[in-house]
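Student: show me the folded form of this:
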Amino acid sequence: MKVLVATNETQGQRLNDFCWTNMYEPVGFSSECDREDVDGRCGCRRCMVGMLTGKTTTTMTIIDDPTATAQTLKELLHQRMITGGWDKFLSTEELQAIIDEEIDILIAVANFFTLGSIVERRGDQFHTRIPRT
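Tutor: This is a model prediction of the structure:
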């Protein structure tokens, strides 16, 4: 299965790049600040968050993970959200609906790009980065 994971490849192409998560860690969406610009100080509209560490990156890649399934990704995201305390504010049904929708979007994004593509998020859009030669 194609999976969107963290990478530090192409870091530095943008002055506001960062990668604090583990290489090849599956990523999901972060919460976003109100009215934050894509290139704002927080970085919430241009980064993705590692499902294991909760740390963020502005660069991702597409890998083929033969052990990954939609269910395993949902379980990772569920654990990340529990660790983040989201279960204190959302019902079980609300939490599951958010997880289901996010995993569907992440699978669609991963399937859109070719394996090995380096990807960046710019608000609601994802773009391929061109590695420097």
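Student: CA only for contacts and neighbour counts going forward, please
Tutor: Will do.
Student: quick one: buried residues of the helix or strand residue 109 falls within?
Tutor: Assigned by DSSP states H and E, residue 109 belongs to helix 92-112. Within helix 92-112, the residues that count as buried by 16 or more other C-alpha atoms under 10 Å are 95, 99-100, 102-103, 106-107, 109-110.
Student: packing partners of that helix?
Tutor: Judged by 3 or more C-alpha pairs under 8 Å, 6 or more residues apart in numbering; DSSP states H and E, helix 92-112 is in contact with strand 2-6, strand 27-29, helix 70-83.
Student: what's the angle from it to strand 2-6?
Tutor: Between the axes of helix 92-112 and strand 2-6, defined by axes from the mean of the first three to the mean of the last three C-alpha atoms, to 10 degrees, the angle is 100 degrees.
Student: by how many degrees do helix 92-112 and helix 70-83 diverge?
Tutor: Orientation of helix 92-112 against helix 70-83 (the same axes, to 10 degrees) gives an angle of 130 degrees.
Student: for the helices and strands packed on helix 92-112, which one sits closest to residue 125?
Tutor: Relative to residue 125, the nearest member of those by C-alpha to C-alpha is strand 27-29, separated by 12.2 Å.
Student: before we move on, back to that, need the buried residues of helix 92-112 in a markdown table (columns: distance to residue 71).
Tutor: Formatted as a markdown table, the buried residues of helix 92-112 follow (distance: C-alpha to C-alpha, whole Å):
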| residue | distance to residue 71 |
| --- | --- |
| 95 | 15 |
| 99 | 10 |
| 100 | 9 |
| 102 | 12 |
| 103 | 9 |
| 106 | 13 |
| 107 | 11 |
| 109 | 17 |
| 110 | 16 |
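Student: now show me the structure for the sequence below, then we'll compare the two:
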Amino acid sequence: MENKKTLVIGASTNPVRYSNLAIQSLRRHKNDVVALAKRMGKVADVEFVNSFPSQKENIHTVTMYVGPQNQPEFVDPILSLHPERVIFNPGTENVEFSQKLREKGIEAIEACTLVLLSTGQY
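Tutor: Prediction:
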């Protein structure tokens, strides 16, 4: 499987949170991960960051674990990264944001990162 460097927005150290499980699964599938969180922490071998990565990071996929009400601050930074795709996990769906992404040629999908990884569709 190709390494698809992934930005996880809404990372959590809580082992029952889906963002935590996603980071673990992404690493098991040999994907590089940048984990963005308000609080510092670590999951697997991934140290959290609290500032947005630069374009030099070459982010392939952004996977959202924050609800639409908390997404406005991420719109412009994500657009500037110009990733291949943004995954809106269940509960993070945002029609307006998805439209902006598509207008910039970025794939916006409503899916579960964990399911995509476990079924080989990532």
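Student: TM between them?
Tutor: Here the TM-score for the pair of chains, by TM-score structural alignment, normalised by the length of the second structure, is 0.30; 68 aligned residues with a C-alpha RMSD of 4.8 Å.
Student: roughly how far does residue 99 of the second structure sit from residue 79 of the second structure?
Tutor: Residue 99 of the second structure sits at a distance of 12 Å from residue 79 of the second structure (criterion: C-alpha to C-alpha, to the nearest Å).
Student: what do you get for residue 86 of the second structure?
Tutor: Residue 86 of the second structure is 10 Å from residue 79 of the second structure, where distance means C-alpha to C-alpha.
Student: between the two, which has more neighbouring residues?
Tutor: Between residue 86 of the second structure and residue 79, counting by other C-alpha atoms under 10 Å, residue 86 is the more crowded of the two (25 against 15).
Student: test my guess that the more buried one contacts residue 100.
Tutor: No: applying C-alpha atoms under 8 Å as the test, residue 86 of the second structure and residue 100 come out as separate, 11.3 Å apart.
Student: among the helices and strands packed on helix 92-112 of the first structure, which comes closest to residue 64 of the first structure?
Tutor: Across those, residue 64 of the first structure has its closest neighbour in strand 2-6 (4.6 Å, C-alpha to C-alpha).
Student: residue 27 of the first structure contacts residue 50, doesn't it?
Tutor: Yes: counting by C-alpha under 8 Å, residue 27 of the first structure does reach residue 50; the two are 4.3 Å apart.
Student: pull up the overlap in contacts between those two.
Tutor: Common contacts of residue 27 of the first structure and residue 50, defined by C-alpha atoms under 8 Å, 6 or more residues apart in numbering, comprise 5-6.
Student: and the host helix or strand of residue 119 of the first structure, what does it pack onto?
Tutor: If you go by DSSP H and E, residue 119 of the first structure is part of strand 118-122. If you count contacts as 3+ C-alpha pairs under 8 Å, 6+ apart, strand 118-122 of the first structure packs onto strand 60-64, strand 125-129.
Student: want to try JSON lines for the ones you listed, with mean neighbour count and distance to residue 77 of the first structure as columns?
Tutor: As requested, these are exported to JSON lines (neighbours: other C-alpha atoms under 10 Å; distance: least, C-alpha to C-alpha, whole Å):
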{"stretch": "strand 60-64", "mean neighbour count": "23", "distance to residue 77 of the first structure": "17"}
{"stretch": "strand 125-129", "mean neighbour count": "14", "distance to residue 77 of the first structure": "20"}
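Student: was I right to think residue 9 of the second structure contacts residue 64?
Tutor: Yes: counting by C-alpha under 8 Å, residue 9 of the second structure touches residue 64, with 5.2 Å between them.
Student: more neighbours, the two?
Tutor: Of the pair residue 9 of the second structure and residue 64, residue 64 is the one with more neighbours under other C-alpha under 10 Å, namely 26 against 21.
Student: related to what we said a few turns ago, may I see the buried residues of the strand holding residue 119 of the first structure?
Tutor: Neighbour count says strand 118-122 of the first structure has 118-122 buried, by 16+ other C-alpha under 10 Å.
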